Structure formats: structure tokens, C-alpha cells
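In: okay, sequence plus prediction incoming.
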Amino acid sequence: MPTLDGETTLSALVARIAAGKSSPSDAVTGALERLDRTEPDVRAWVRVDRTGAPAAARELDSEPSGGPLRGVPFGVKDIIDVRGTPTECGSPLRRGRTAESDAPLVARLRQLGAIPLGKTVTTEFAYFSPGPTRNPHNPEHTPGGSSSGSAAAVAAGVVPLALGSQTAGSLTRPAAYCGVAGFVAPVGGPLATRGFAGLSPSLDAVGLLTPSVADLRLVHGALTTGRLPGPLEPPVRPRLALWSGTELVEVAQDMQAALIRSAEDAVARGAVLVDVDWPARTPRLVEAHSTIMAYEAARELAAEAAHPDRLSPQLNELLAHGRGIPAADYRQALSLAERERAALLSLLTDVDAVLGPAAPGPAPKGLTATGSPVLSRPWQLLGLPALTVPGHRDGRGMPLGLQLIGHPDRTDQLFALGHAMEEALNA
């Protein structure tokens, strides 16, 4: 099913359009054709703009200076506003609620020349209740959490870019399960979540999904500087803190082997591995994350909680738990997050990135659950950027993603590390 290759990456599409070998209309037409071919099996899309997207492409056909992402079709997770389009959040409570304006992130992509193709499936209010999306690598397996539609749309080769979000493991896990590259922007960084239907303001972050790490860097550079980034500087003797995640959850042997292989590859290229006592740090980060998310979600979705019969059992349980958390416990969790963030930022002045598994293993079989987000919770609590690097597979051919967590002020270094790791896997 997945059609990802060197010719279907975002970088390749941008280059073809810039060289006049393809046009924005070609790009949108091709995306719609691939969508029609894959959607009966994948079910990644809530709605598709079959009129507006081709019209926007035709306007750009005659504008060769239409922006660095001119003609790139992209998907938008259905918690993010696109003007004139409903933002339904995977819930009947938001059905038909049409956005009057674009979220700033969508508006910025339009300014850069990209074209929203439509809205992708999200779990209910970006929590655990699954939507209809299936994993493009095996439709009997989950595509992961709330950015599942966006990850599957990229993995199926429909679009080379899709927007998502992360509050716990909502983007890292789908990227890993679907075998695509994912970037979780630092909380409070230049990519803002305005125009997103939030779950937890302290934790919500923008997410980007593309076929490759190089594509992520291209999009991130365009979004933050208005132009395409220059050549990547390869990392020189990077210092990596290896993290197994096994103090939090049972990690599949194939995933552990993938982590070891990438660590050994990095060392062979000159990297230095640094020991950190993770069991003394991460369990309390997970606990604080869970407290903050539940407490804030109960208040963000207080109006929706008045209709428990129209919410899933999973979401009702979260909101009930959040209502029962004392304010003192919430404040204590926020204080812990602030202290631990300072400690990790100090570590990340000496270490270039943390390298660990992006999920406990490959995508689990079944469509009634979305897998565990626990391996993302520590880093999301701290608001750090996280990069999902695809390329590994288990014995059955299912994707295994690793993640790199870095300093929020050195995202380009994070992309360079991820690109080097991806290149080693491709080789």
C-alpha cells in the first residue's frame, strides 16, 4: 500500500515544481488520484476539498514566484481550523461547526504556496477513542493516536505533508506506527497552536508529518524563515544520551534491536554515547504529565462533559479523573515540570539529543485501541522538540520508529542528527 520513495517526498515535489517539470495542478490532481485509490482501505480523510484545492492550484500555475512551498498539497488534522470548513474534532458535539478563519499555521502554509487538500481523521477531541483510519502497512493494525489520519495520509503517499498535534503521544506514535517522519514542535515555540481545538494548554504542541526527516527540515525552515533552508551540516562527533524506555513499559525486542543498531551506527560515524540515570527521572515525569493533562482537559472540555452520553467511555473517564484532581496536586505537577525542564535543558547543553524508541513496538493489531503514548509523555511534559525517525522494520515488515529529543533552541541540529540516522538506515 505505501508508495513512499525518493520521487514522492516533499523535497522532490518542491524541486520538480520549481524546475517547471510539474505544476501545482499536477500535484493536486495526483494527490486526489492517490486519495481515491487508497482511501477505501486507509480511511484517513474526513473531507476533501475537491473544488477549492484544484482552484487554488490553477491560480498558482501562473505564479512561478508563488512561495517556497508552491503547489504542495497538505492534509490538516480535524482539530485545526481551515476557513469555510468544519472543525469537528472526531465528535458529534462539533458536527458542522465551520471555522471562520484559518489557524495561523494553515494561513502561513497558504502564504508559502501550499494548498490544503482537506481534513484528516482525528480521535475524539485528540484523545484515545479511535477513528476509522487503518494502518497503510497492514489495515488490521492501528495507525496510532489522534494524528492517525495525517500520518496515514502521508504513509499512503497521498500528500507529502500533513499537520497534526501532540498532547501525550498523538503525533510521535502515529509517525512510528505508519513509518513516516514526525516533528513535535517545542511548546511555546515559533509554531503556535492558535486555531487548534486544545486538550491541555500546558502540553499541546504543533506536529508535522512528512515522508522523510529532510522534508521536515524543509517545511520547518520555510515556516520559520519564509524560505527553504540551505544544505544540511552533518553532525560532527555528536553526544547522544541513549534511552531504552524499559523503566516505563515493556519494549519489544525488535524495537530494542533497532535502537541498538542505530546507536552502533551513530558511534561508527563518530558519535559519543552518554549514560543517564533515566529510571530516576522519567517515571515521575509521566505521573506529572498525566496529572496536568487530566486536570486541564476537564476544564477545556467542561461544556462537552455536560453531555456524557455523547462522549466515549475513554474521554468520560479522563474528564472525571481530571475533575477529581486537587488544585494543589496540579500546581505541584507544574512545579515539578518546571524544575525537571531546567534540569533537562542543562543536560542538553552537554548532550546533543536523547535517542530512544518512539513507541513500545510496532503498531498493535486491532482497531479498537491506539497503542500506548507513555514513551512520549516525559518529553511532552517538558515541552521539548521530538523528532520521529523512520526506517527500521520488525520481522513482519511493520515500521519501527525511533525518536530524538533535543534542545528547543537547536532544532536544526536535531534535524541534522535525524537525517544522518535516516541516511544510515537507507544505506
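Out: All right, it came through fine.
In: from here on, just use CA atoms for contacts and neighbour counts.
Out: Fine.
In: my read is that residue 41 contacts residue 138, right?
Out: No. The pair residue 41 / residue 138 is not scored as a contact, 9.6 Å apart, by CA atoms under 8 Å.
In: distance check, the residue positioned nearest the centre of the chain against residue 347.
Out: With distances taken as CA atoms, centre = their mean, the chain has residue 171 as the residue nearest its mean C-alpha position (3.1 Å). Distance, residue 171 to residue 347, using CA to CA, to the nearest Å: 25 Å.
In: try this one side by side with the last:
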Amino acid sequence: MKLTRPWSLRELVQDLRQGRTTPEAASRRALARIAETDADLRAWVELVAFQPGTGVLGGVPLGVKDIIDLAGLPTRCGSALRAEATPATADAAILTEWRAAGAIPLGKTVTTEFAFFAPGPTLNPAVPGHTPGGSSSGSAVAVASGQVPLALGSQTAGSVTRPASYCGVASLVMSHGRYPVTGVTGLSPSLDSHGVFAATAADLAIAWPALTGEPAQELRPPRVLVWSAAALDVVEAPMRHALTQAAKRLQEAGAIVEPFRDERLMAELTAAHPVVMAYEAARERTAELAVAERLSAPLAQLLQAGAGTSADEYETARATIADGSARLAEMFDAYDVVLGPAAPGAAPRGLEATGNPVLSRGWQALGLPVVALPGFTDAAGLPLGLQLVGRHGGEDELLGHACWAERVLAGDSW
């Protein structure tokens, strides 16, 4: 049984629109694939009965991360504290929007505890024995294995981009504040962002206009800044090679490619991010902090660290982010996207941790949209993802550039 077999959203939407399949048949296909593979992968928490819907997507099966309210199911947040949670009475605001776009929720996908670091039971279909990443592990795996063509995640540090890279799929992290987080159990109000997984950037470019009405159009070859993350000293040799070769290929195809030179700025933003996250999480999750002994060690440590963070430390970190945001806005006046590694390397071996989110922290602090591009592997065949970062609120442009880059880079193995 092949566990990695993504399902093309583009092809499914075409089949739905042209009458070659139906929403009911698409849901049956999804459920059959889950029945075939999920005993091995454990991407799902609970499924729901088929509910017909209308919209541009026409009945696409959708996975929903289990920090996002889905009416009729409890939101357990991957935590024993929520094991007896009562069913949600209404959908989260973002899920309401996806329903209106024509997506049909199939059920809840596994999350790490309260979307932090403690792994859930989910396994990586692309690399058995290696982490699928987190915290949106179930959604990334559900797409990578072909259980659904579309799944929702969330990102506070690297919870969408990193699992996409590790599992070999595409993802979009939306600009912070692009949609409300009502009905989502978050950690850090100034950092929490919505995300979505699909097989390819081209599939994301189908989903985005269905959700927003904003077309994702392919544009001229972009002006690209290449961020090596050298100052963070975490990027492994195969990922450095992939980034170098990708930049070369984009330049040969007509892109303007120059190095991102303000490494110190990104190092400062990367350091500011966990200060803000911990401080806000301790205040957002006060009930959980009060019973920290019942939490996983990583989450308890985060909340306790945040409780011990002073207001002055928090405000200093926020000021660093505000300054960085202004400086990056000036860069985006001259360039279209930043290209960089989506993770330090391929998915680490073992299931005791979810990998290092450090390469997403600075961009997440800025609240910028990010597309993870799949299709790259190391010498052993393990997936490697690159990330494209765009200007705030510029998801339509970013997806256009991502589709162009995806076609240029298609099929490369480094």
C-alpha cells in the first residue's frame, strides 16, 4: 500500500464542475482512503456524516484541525484536559467561510497538544519512522496520503510550513488577521494565523479564490530575495543545496534573484517571537496554566516561562517586531517574495518531537503570508520544502508567484 499519494484538488474540482463525480462520491472516496490508510497513519480524531454543501469548490472533502470548532464534534485540542469536551454548537468563523466556498468538512484531524510541541499519534506517510511535524500534523498527513485534497491548519510558530515540508505537500499560511479566529483555540493572539494544506501550490491557487473571491493569477517572473538563514546556523547541507539550486533555476527562468542581506534583522525577529508567544500563551491559556502538572512537559514549560516573562520584556520584543515590520515593508516595495528554507532539513527520525520551527518564527512574528513549495527531495528521497514569503495581505500575488516557481522547479530532486 502506497501511503504517499496526494489527491489533486484541481482535478477534483474540474470533475465536480463537469459532472464526472459528485460530492457524495468524493466523500466516499475520501472515507475509503481513510479506511485503507489511517490505521497506519492516525491522522484523524473523529469523522462526521456527509453534509451536502454548495459553493465554488462544489463539494470538496475537507479536514479540520482539532483546535478549530466544527459543529457537532468536541474540540479536544489534542489534550487529555479536553477528553470529555462537549460538542461545539457552531462552526468556527473560518470554517463557516470554507463551507460557503463549497468545502465539506469530513471530520477532525490530529493536533499536538494545544497546537504546541508534544506530538500526537500521527505518522509521516512520506518517511516512515520520521516525524510528520507539528502542530498541524493530522492535516498535513491527510493531504499527503490522499485522504482529502484540502485540510485546515493553524500556525503560531511553524505549525503549517514545517509539516508541509516534512510530508511533501504545499501549504499557505495566511496573513495575520486575514480572517477572524473566533471558534479557534489559540495560543498567542498576535501570532496565531490560519493555514491550509493541498497537494501543490496550483491547488492552493484554486482554493484561495474560492474562499476569498480574489483570483490568484500567475504574474511575471518575480523579484526574489533569497534568505539563507545563515545567521541562525541550523540549515542542513541538503536544504542549503536545494535552496541554491532553486534560486539558480528561478534566475535562469527570468526571475530577478538577489540575496537577502539583513540576516541580523531576521535573527532579532526570530529571538523576539518566542518571548511574545510565551507571554501571550500564559495569559490566553490561564486555565491550563493552573493545572500545568497535567499538561505535556513542553506546553507546561511554555506557559510557565510566559508567566515569568515581564511586561517590559514583552514590550521590548513587540517593539523589535514593529521595527522589523516597517523595514520589511520597505523591502517589499522593491521585491515580490522572499525565498528560503521551510525547515532546517528533512523530517528528523523518531516520533518523540516535531522538529524545529525556528525558520518560521521571524516571518510569523511579522504576520506575513507564506507558501510552502513541495517537490524537492534529498539524496535519500526525503521531502524538502522551500518557503515563499509575501507582503502582508498579498496572498493572491504570492500564490501567483508560487505557481510560477512551482512550474519552473517541478520534478527536481537534489
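Out: Received it, and whenever you're ready, just let me know what you need. A quick note: this is a predicted structure, and the numbers were derived from the prediction, not measured.
In: one step back: measure the residue nearest to the centre of the first structure to residue 39 of the first structure for me?
Out: In terms of CA to CA, residue 171 of the first structure sits 20 Å off from residue 39 of the first structure.
In: likewise for residue 268 of the first structure?
Out: From residue 268 of the first structure to residue 39 of the first structure the distance is 42 Å (CA to CA).
In: what do you get for residue 201 of the first structure?
Out: Distance, residue 201 of the first structure to residue 39 of the first structure, using CA to CA: 33 Å.
In: show me what residue 370 of the second structure lines up with in the first structure.
Out: In the first structure, residue 370 of the second structure lines up with residue 386, judged by TM-score structural alignment.
In: which residues touch its match?
Out: Contact analysis of residue 386 of the first structure by CA atoms under 8 Å, 6 or more residues apart in numbering lists 172, 183, 184, 185, 186, 379, 403, 404, 405, 406.
In: change it to 6 Å
Out: 183, 184, 404, 405 (CA atoms under 6 Å, 6 or more residues apart in numbering).
In: same check on residue 72 of the first structure?
Out: Per CA under 6 Å, 6+ apart, neighbours of residue 72 of the first structure: 114, 115.
In: count of neighbours near the aligned partner of residue 78 of the first structure in the second structure?
Out: Mapped onto the second structure by TM-score structural alignment, residue 78 of the first structure lines up with residue 66. Residues contacting residue 66 of the second structure under the criterion other CA atoms under 10 Å number 32.
In: so residue 66 of the second structure touches residue 77, yeah?
Out: Yes. Between residue 66 of the second structure and residue 77 there is a contact under CA atoms under 6 Å: 5.3 Å.
In: counterpart of residue 251 of the second structure in the first structure?
Out: Per TM-score structural alignment, residue 251 of the second structure is aligned with residue 267.
In: grab the nearest non-local neighbour of its match.
Out: Distances taken as CA to CA, 6 or more residues apart in numbering place residue 273 nearest to residue 267 of the first structure, at 7.4 Å, with adjacent residues excluded.
In: do the same with residue 101 of the first structure
Out: Among residues not flanking residue 101 of the first structure along the chain, residue 83 sits closest, at 4.1 Å (CA to CA, 6+ apart).
In: residue 102 of the first structure versus the one you found, what's the distance?
Out: Distance, residue 83 of the first structure to residue 102 of the first structure, by CA to CA: 5 Å.
In: neighbour count winner among those two?
Out: Comparing residue 83 of the first structure with residue 102 by other CA under 10 Å, the one with more neighbours is residue 102, at 19 against 15.
In: got the contact list for the aligned residue in the second structure for that one?
Out: Aligning on TM-score structural alignment places residue 102 of the first structure opposite residue 91 in the second structure. Contacts for residue 91 of the second structure (CA under 6 Å, 6+ apart) come out as 69, 70, 71.
In: before we move on, what about residue 198 of the first structure?
Out: Applying CA under 6 Å, 6+ apart to residue 198 of the first structure gives no contacts.
In: and residue 97 of the second structure, what element?
Out: When elements are assigned from DSSP states H and E, residue 97 of the second structure belongs to helix 93-100.
In: that helix: average distance to aligned residues in the first structure?
Out: Compared with the first structure after fitting, helix 93-100 of the second structure deviates on average by 1.4 Å (mean CA distance after the TM-score superposition for the first structure).
In: so where in the second structure does stretch 399-416 of the first structure end up aligned?
Out: Under TM-score structural alignment, the match for stretch 399-416 of the first structure in the second structure covers residues 383-400.
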